[in-house]
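Sequence and predicted model, in that order:
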Amino acid sequence: MSKTPFSEGITAGRLASAQIAENFGDLHPRLDDHEALVAADRCYFCHDAPCMTACPTDIDIPLFIRQIATGTPEAAARTILSQNILGGMCARVCPTETLCEEVCVREVAEGKPVEIGRLQRFATDTLMDSGVHPFERDAPTGKRVAVVGAGPAGLSAAHRLAMYGHDVTLYDARAKAGGLNEFGIAAYKSVDSFATREVDWLMQIGGITLETGKRLGGGLSLDQLKADFDAVFLGIGLGGVNALGVDGEDKDGIEAAVDFIADLRQSDDLTTLPIGRDVVVIGGGMTAVDAAVQAKLLGALNVSLVYRRGRDRMNASAFEQDLAASKGVRIVTNASPKAVIGNGTVREIEFEYTDDDLNPTGQVIRLQADQVFKAIGQTLEGEGLPALERGKIAVDGTGRSSVDGVWAGGDCATGGDDLTVTAVAEGRDAAEDIHAALSV
């Protein structure tokens, strides 16, 4: 949780509880039965479906949509979950507009794709609501695997390994499991404690023991884990936050966007969460957008999202950028922070305009700010890690690290995009390779 002191302009209760509840309602509400059938009927059920190729977890999208269309959403859910055990959360947070839905034949031909994400949510929610866990654990193998990090990659790996009969001990530094699904995404994308409920549902497979409050260098060492377990999977994410590297960064009122989002996600009453009058978010990714939008939804009067490159270079999708703009967030591009101005507490942020190659133009602007959120990337933290590459754990295509018996996946490892769905795929694939290695 953030411990940054608050300035006079940062206060709680800017909006009434009823307005807060409306602001933080479900971004994409679940389809009802009729809506799901209508949406499924739009699918062409392509034989060589481009949407499958675009899905990092290789879900058979035409099959699960056909199963919804024929009135068997539980079967559709099993199709989804066999490839992506966190299919419920991914249906809520995946940038489907740049993945499966972007290449949908309906999108290409008509500009309106099949609502794959919402159909996926309909199927997985239907199954989870039934209380049924569709997978059974194999006979115990006697093998023990340590999974460090209970985020998307670690949960995916743990479930697949437990399903194969291995005994899994799942460690996490925080007080509860879920990783970014629990602590790092906008509240309006995952309402009603869904992240917690999904973890509880996943754990029904059995064979997984969760130990919280433990991290590498804080109660765990890689050497000891290797000695105590037959294999180790690292899904520790990126715990550090990049610094702005400008004068005045140590002033009060400046904090990491991820801390703000975590505080918000764990709050029982959002009317008690302090927010500034003039908020500036620095960054251009999904975290930056989530922080900016939620600051506005909490009642900040002016919210500016500032990115050093152009809109076309932002990691946040066009949908996310448009969402921010629709909520009243001002997006300023091609501007890099130069200094934080204020007497102990931030009052203004000075930026210099740049070209797309980050060359300074000499033009300077100042934005009034009483609260600043940094969202310019995160860094890997941990002691005794395997060999690194570009600041992440170097792994091969199966997730094997430079240390024998140690695999890694998710944001902490080299590989694909830093997305929940990619982390799930990497955890699953590493678990398959671990199982193969333990079965020799």
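That came in fine, so what should we check first? Numbers count the residues shown, from 1 in each chain.

rest of the way, CA atoms for contacts and neighbours
OK.

Residue 21 and residue 286, how far apart?
Note on residue 21: its distance to residue 286, by CA to CA, to the nearest Å, is 22 Å.

okay, the two: which has more neighbours?
In terms of neighbours (other CA atoms under 10 Å), residue 286 is the more surrounded of residue 21 and residue 286; the figures are 20 against 17.

show me what contacts that one?
If you count contacts by CA atoms under 8 Å, 6 or more residues apart in numbering, residue 286 has them with 315-317, 320.

tell me, how many neighbours does the closest residue to residue 140 other than its chain neighbours end up with?
Nearest non-adjacent residue to residue 140, counting by CA to CA, 6 or more residues apart in numbering: residue 165, 4.3 Å away. Residue 165 sits with 22 neighbouring residues when counted by other CA under 10 Å.

Residue 144 is in contact with residue 165, correct?
No - judged on CA atoms under 8 Å, residue 165 makes no contact with residue 144 at a distance of 9.6 Å.

try it against this one:
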Amino acid sequence: MDIKKNFAEIRADLKPKEVMEEANRCLFCYDAPCTKACPANIKVPSFIKKIASGNLKGAAKVIMEANPMGATCARICPAEELCEGACVLNDASLPIMIGDLQRHATNWAMKNREPLFQPGKPHGKTAAIVGSGPAGLSAARELARYGFKVTVYEKKDKAGGLDTYGIVPFRLPRTIPLWEVEQVENLGVAIHTNTEVGKDMQPETLISDFDVIVLAIGLSDVPLLGIPGEDLDGVLDAIQFIEKVKDGHLTDRFINKRAAVIGAGNTAIDAAACLKRLGAANVSIVYRRSEAEMTAYPSEYAFAKQEGIEFKWLIQPKRFIDNGLGHITGMECVRMKLADIDATERRRPVECENSEFRMDIDVVVRATGQSRYTSLVKVFGIENDHGIVKVNPETYQTSNPKVYAAGDVIFGNGGGEAMVVAAAEQGKKTARAIREQMLSRI
């Protein structure tokens, strides 16, 4: 088995003839519903018209102007639910392949390495960004274009956050988000990696040394399930597992293994697909609710089924079983049924009586959401709800007027969609609000 080949990008760029044919199918709608459906408000007809006329740099600039993560989002956005889903051609034939055209334009920009933007005229104001994921990089890029001197602090050894570490390589090769990082650095933004705020750099120092701070720390690892056996060898955290795969730590330890992934979101499907591509004999996704309540995108669900991943609905693990040598060999489960709708607006799962059974497995991956950096939020002394930072919805300003926040750190309790494109848009809006509030005094 060629494991590395299994992790090559699964979708190739369109051929030049296909690009022109697809671009010329566009109706270039004046009141474009595709643009309205894009959280970043990319002017879709504009960039497609530029592609059709051969102006690929212009097309890339339109895309990246609206979305600093435009190359990444061309690959991972649920286009069928956003821009392509709103295309007027859905009723007549097939929607324009907007995501593929966006990828083609940004691929040209990456290959030709032409600068797309310039830094703004300096005015002496400084900004610190904590976290270099989509929201942090987006805010950093825009602030640099507004003339701020920007410094980004990132605890990992590479910038890019979720895009660099948390999305499987066959969907998003690491070269893509690192090019987007480079676009930000080219504007004079200083990115300090291997620097953890709260450990290597204290929040009080940032608040003292900078005119404004943007908190864009994202989310942490998968929380424990709180059941016996989670410390056994073979019980993995989905976020850490995908990160190791993205780092190229591909091994043969999963070949012919029986694997289960707990959870039914997009990360769960990514983890399951990784296990399959690493040679697991069979991979099951185990979810305590039904198919109707799963949070993965429909396209992700369809992809998982094509990969041969089995779905086991209405099942909840109760205990991981030890082989006597510290390694997992099974999972004790119970069957569930759905009761009334709960706070998540989904039907609440409850245990069925006398429904215990055992699943024989060699590997299990927890993919039941992510925990929050609650302690770091508390150190900043800003208002929050169990780690979800409270912000002014118009300005993204926190309870400390000097501190703003964007991205997953403010997601939750109905606070928007947890998508890369949404985080990038929040970063842009945060930078815009900072400019309006701070530069109006100059």
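Ah, there it is. For clarity, every value in this text was computed on a predicted model and none was experimentally measured.

returning to that earlier point: out of the contacts of residue 286 of the first structure, which is nearest to residue 355 of the first structure?
Nearest to residue 355 of the first structure, judged by CA to CA, of these is residue 315 at 17.5 Å.

now what about stretch 397-407 of the first structure, what contacts it?
Identification of contacts with stretch 397-407 of the first structure by CA under 8 Å, 6+ apart yields 226, 230-234, 386-387, 393-395, 408-409, 415, 426, 429-430, 433-434.

Just those residues: which are in strands?
Filtering the contacts of stretch 397-407 of the first structure for membership in strands, criterion DSSP state E, returns 231-234, 393, 408.

hmm, which two among these are most spread apart?
231 and 393 (16.5 Å).

which residue lines up with residue 247 of the first structure in the second structure?
Aligned by TM-score structural alignment, residue 247 of the first structure pairs with residue 228 of the second structure.

Then residue 128 of the first structure?
Using TM-score structural alignment, the partner of residue 128 of the first structure in the second structure is residue 110.

Now its match. Nearest residue, chain neighbours left out?
For residue 110 of the second structure, the nearest residue in space outside its immediate sequence neighbours is residue 179; the separation is 6.9 Å by CA to CA, 6+ apart.

circling back to that earlier point, wait, is the match of residue 128 of the first structure part of a helix?
Yes - membership of residue 110 of the second structure in a helix is supported by DSSP: H, G, I helix; E, B strand; the rest coil.

count of neighbours near it?
Residues near residue 110 of the second structure, counting by other CA under 10 Å, number 18.

same deal with residue 71 of the first structure?
The criterion is other CA under 10 Å. On that basis, residue 71 of the first structure has 14 neighbouring residues.

ditto for residue 135 of the second structure
Residues lying near residue 135 of the second structure (other CA under 10 Å) number 35.

So what does it match up with in the first structure?
Taking TM-score structural alignment, residue 135 of the second structure has residue 153 as its aligned residue in the first structure.

wait, doesn't its match sit right on residue 428?
Yes - counting by CA under 8 Å, residue 153 of the first structure touches residue 428, with 7.5 Å between them.

coming back round to it: and which of the ones in strands among the contacts of stretch 397-407 of the first structure is nearest residue 48 of the first structure?
Sorting those by how near they are to residue 48 of the first structure, with CA to CA, puts residue 408 at the top with 31.6 Å.

corresponding residue for the closest one in the second structure?
So residue 408 of the first structure corresponds to residue 405, using TM-score structural alignment.

ok, now residue 371 of the first structure?
With TM-score structural alignment as the matching criterion, the partner of residue 371 of the first structure in the second structure is residue 363.

one step back: am I right that the match of residue 408 of the first structure is in contact with residue 214?
Yes - in this structure, residue 405 of the second structure is within contact of residue 214 by CA under 8 Å, at 5.3 Å.

Distance from the top helix by length along the second structure to the middle of the chain?
Using DSSP state H to define each element, the second structure has its longest helix at helix 420-438. Here the centre of helix 420-438 of the second structure is set off from its chain's centre by 17 Å, with CA atoms, centre = their mean, to the nearest Å.

which other helices and strands contact it?
helix 134-145 (3 or more CA pairs under 8 Å, 6 or more residues apart in numbering; DSSP states H and E).

buried residues in the helix it packs on?
Buried positions in helix 134-145 of the second structure, judged by neighbour count with 16 or more other CA atoms under 10 Å: 134-145.

From the residues you listed, pick the one nearest residue 246 of the second structure.
Closest to residue 246 of the second structure out of the buried residues of helix 134-145 of the second structure is residue 134 (17.4 Å), distances taken as CA to CA.
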